[in-house]
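Asker: predicted model follows, preceded by the sequence.
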Amino acid sequence: MTMANGVDRGPRGDAPAWRRCADNVVAAVTVLARPARIRPAERWLLPTRHLLIAALVTLVFFVVVMVVFDARASAAAGRMPRWLIDFFDNITDYGKSGYFLWPLGLLFLGLAALPPLTNRISQRVLAAIMVRVGFLFLAIAVPGLFVTIVKRMIGRARPFVTGSADPYVFSPFIWRADYASFPSGHSTTAFAVLVAFGTLFPRARTVLLIYAFLIAVSRVVVTAHYPTDVAGGALVGIGGALLVRRYFALRRLGFSVGPDGVPHQYPGPSVRRIKSVARDLLAP
């Protein structure tokens, strides 16, 4: 089985769809687990010293925002006009990861279940599509899973859980939704979507940025989170998606690491090529 840009597909044509799907999913996991294809020295863009400085600056930023803005922002949100609160309340759920992961996951499984193609170019086009769908799924799922676990370990109380906007209430490892404020899962998803889809579709970045910003603001307006919660979620979403992109690039799956050390996307299949694959699949 061979697949362009790194994922194998193509079990026997007479195999049932579920078997083709299972075989291709196993092949995809095998490819993802393979070692990186570049030297270890090329894997990080910043020296350790710079990373430590960046971490310290980030920590100071979060402490300052928590002390100065968190309680004030939550209190101010309760005084906003009802129509504005309702607007953000209506859109805030669009930051749930399920709106992206279910369609992407089902699309990947559907592609994996397709019958094998005899045309070499069509095989490579379909492989490239599967790599990109897999990237989008993991770039959203990985930071989302990380936040789901970490926020319950941190145990920060959501605004007004104790009757007031007190950003200093923590109950670590309590594993309750009302003590899972930091980081914001919705914000994590929104900014992971911004990076993941923005990487593959650069022209959509402005729309994606507006989407991510609105979701982040909505979490504060509906008093589900403090500003530091959404900032933390944004940081994890962006960082997590970038790490997934780099993981793919180190294995030359849809991306490569250029001489500048930055991941670059391989050219994707054109619309004409995709239409050609569709015709091959629909042909009797």
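Answerer: Perfect, I can see it now.

Asker: please count neighbours and contacts with C-alpha atoms only from this point.
Answerer: OK.

Asker: what about the residue positioned nearest the centre of the chain, distance to A249?
Answerer: Centre of the chain computed as the mean C-alpha position; nearest residue by CA atoms, centre = their mean is I140, 2.0 Å away. Applying CA to CA, to the nearest Å, the value for I140 to A249 is 17 Å.

Asker: could you pull out the buried residues of the top helix by length along the chain?
Answerer: Criterion DSSP state H: the longest helix present in the chain is helix 120-154. By 16 or more other CA atoms under 10 Å, the buried positions in helix 120-154 come out as 122-144, 147-148, 150-154.

Asker: how far does the next helix or strand along the chain from it sit from its chain's centre?
Answerer: Next along the chain after helix 120-154, taking DSSP states H and E as the criterion, comes helix 185-200. In terms of CA atoms, centre = their mean, to the nearest Å, the centre of helix 185-200 is found 5 Å from the chain centre.

Asker: now helix 185-200 and helix 120-154, what's the angle there?
Answerer: Here helix 185-200 points in a direction 160 degrees away from that of helix 120-154 (axes from the mean of the first three to the mean of the last three CA atoms, to 10 degrees).

Asker: here's the one I want to compare it with:
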Amino acid sequence: MDWEFAFLDSIRDNFSNPVFDEISKFFGDAVIPIIIVAMILLIIFKKTRRTGIALLISTVSVVIIGNLILKPAIARVRPYDVNTAVQLIVSAEHDFSFPSAHTYFAFTTATVIFMRYKKIGICCYILAILMALSRMYLYVHYPTDVIAGAIFGIGFGIAGYFIEKALYNFISNRKYKAKHEKNE
């Protein structure tokens, strides 16, 4: 864990400035609501509905595993609770540190979108990386929290994509069989 504090302190010492403060606060405050709105919009429109459903499946899954199971089971305290000399520029979080929920939300979203729309997905991955960096810049997560969040996000994004695809194929096959049985 010593290397993690050295890394966090290095970010803080070398990059701390008012512009990065505001950018990092934006990622902490706005990105999850933006992801939720985007998911709803994707589900509403028929052309993007499958992507929205895949995102919903992966997001619900990663929240259940990450927030409801892993965070309480591991119960890792946040870096600012250990290094109390750090002056936070955001409100203290009220849950545990591992894994980073903001990071897995961002990477789950980026992965699902990338699976369907490569160019937009690359842009989403860039935003997900910025999200991950902002969590360390704000001193609310250790590097391993963010790495785990990214891995979980990518994994659950891929799983959500394939689960939606399997459900779609299953439903399509049932409709096809029902239609042909009706015509016989």
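Answerer: Perfect, I can see it now. For clarity, every value in this text was computed on a predicted model and none was experimentally measured.

Asker: thinking again about what came up before, the residue nearest to the centre of the first structure matches what in the second structure?
Answerer: Taking TM-score structural alignment as the criterion, the aligned counterpart of I140 of the first structure in the second structure is T59.

Asker: for N90 of the first structure, same thing?
Answerer: Per TM-score structural alignment, N90 of the first structure is aligned with F26.

Asker: tell me what angle the helix or strand harbouring that match forms with helix 101-116.
Answerer: Per DSSP H and E, F26 of the second structure falls inside helix 18-44. Angle, helix 18-44 of the second structure to helix 101-116, by the same axes, to 10 degrees: 50 degrees.

Asker: quick one on the thing from earlier: check which helices and strands the longest helix of the first structure sits against.
Answerer: helix 98-112, helix 185-200, helix 227-250, helix 271-282 (3 or more CA pairs under 8 Å, 6 or more residues apart in numbering; DSSP states H and E).

Asker: please identify the deepest-packed of those helices.
Answerer: Among these, helix 185-200 has the highest mean neighbour count (mean count of other CA atoms under 10 Å), at a mean of 27.

Asker: the second structure: matching residues for that helix?
Answerer: Under TM-score structural alignment, helix 185-200 of the first structure corresponds to residues 101-116 of the second structure.

Asker: average offset between the matching stretch and the first structure?
Answerer: Comparison of stretch 101-116 of the second structure with the first structure after fitting gives an average deviation of 0.7 Å (mean CA distance after the TM-score superposition for the first structure).

Asker: give me the residues contacting that stretch.
Answerer: With contacts defined as CA atoms under 8 Å, 6 or more residues apart in numbering, stretch 101-116 of the second structure is touched by 28, 31-32, 35, 51, 54-55, 58-59, 62-63, 66-67, 120-122, 124-125, 127-128, 131-132, 135, 146, 149-158, 160-161.

Asker: my read: A71 of the first structure touches Y226, true?
Answerer: Yes. Between A71 of the first structure and Y226 there is a contact at 7.5 Å, judged by CA atoms under 8 Å.

Asker: the more surrounded of those two?
Answerer: Neighbour count, other CA atoms under 10 Å: between A71 of the first structure and Y226, Y226 has more, with 31 against 20.

Asker: that one matches what in the second structure?
Answerer: Under the alignment (TM-score structural alignment), Y226 of the first structure maps onto Y142 of the second structure.

Asker: equivalent analysis for P81 of the first structure, please.
Answerer: The alignment partner of P81 of the first structure in the second structure, by TM-score structural alignment, is S16.

Asker: what count of nearby residues applies to that match?
Answerer: 13.

Asker: residues contacting it?
Answerer: Here S16 of the second structure is in contact with Y137 (CA under 8 Å, 6+ apart).
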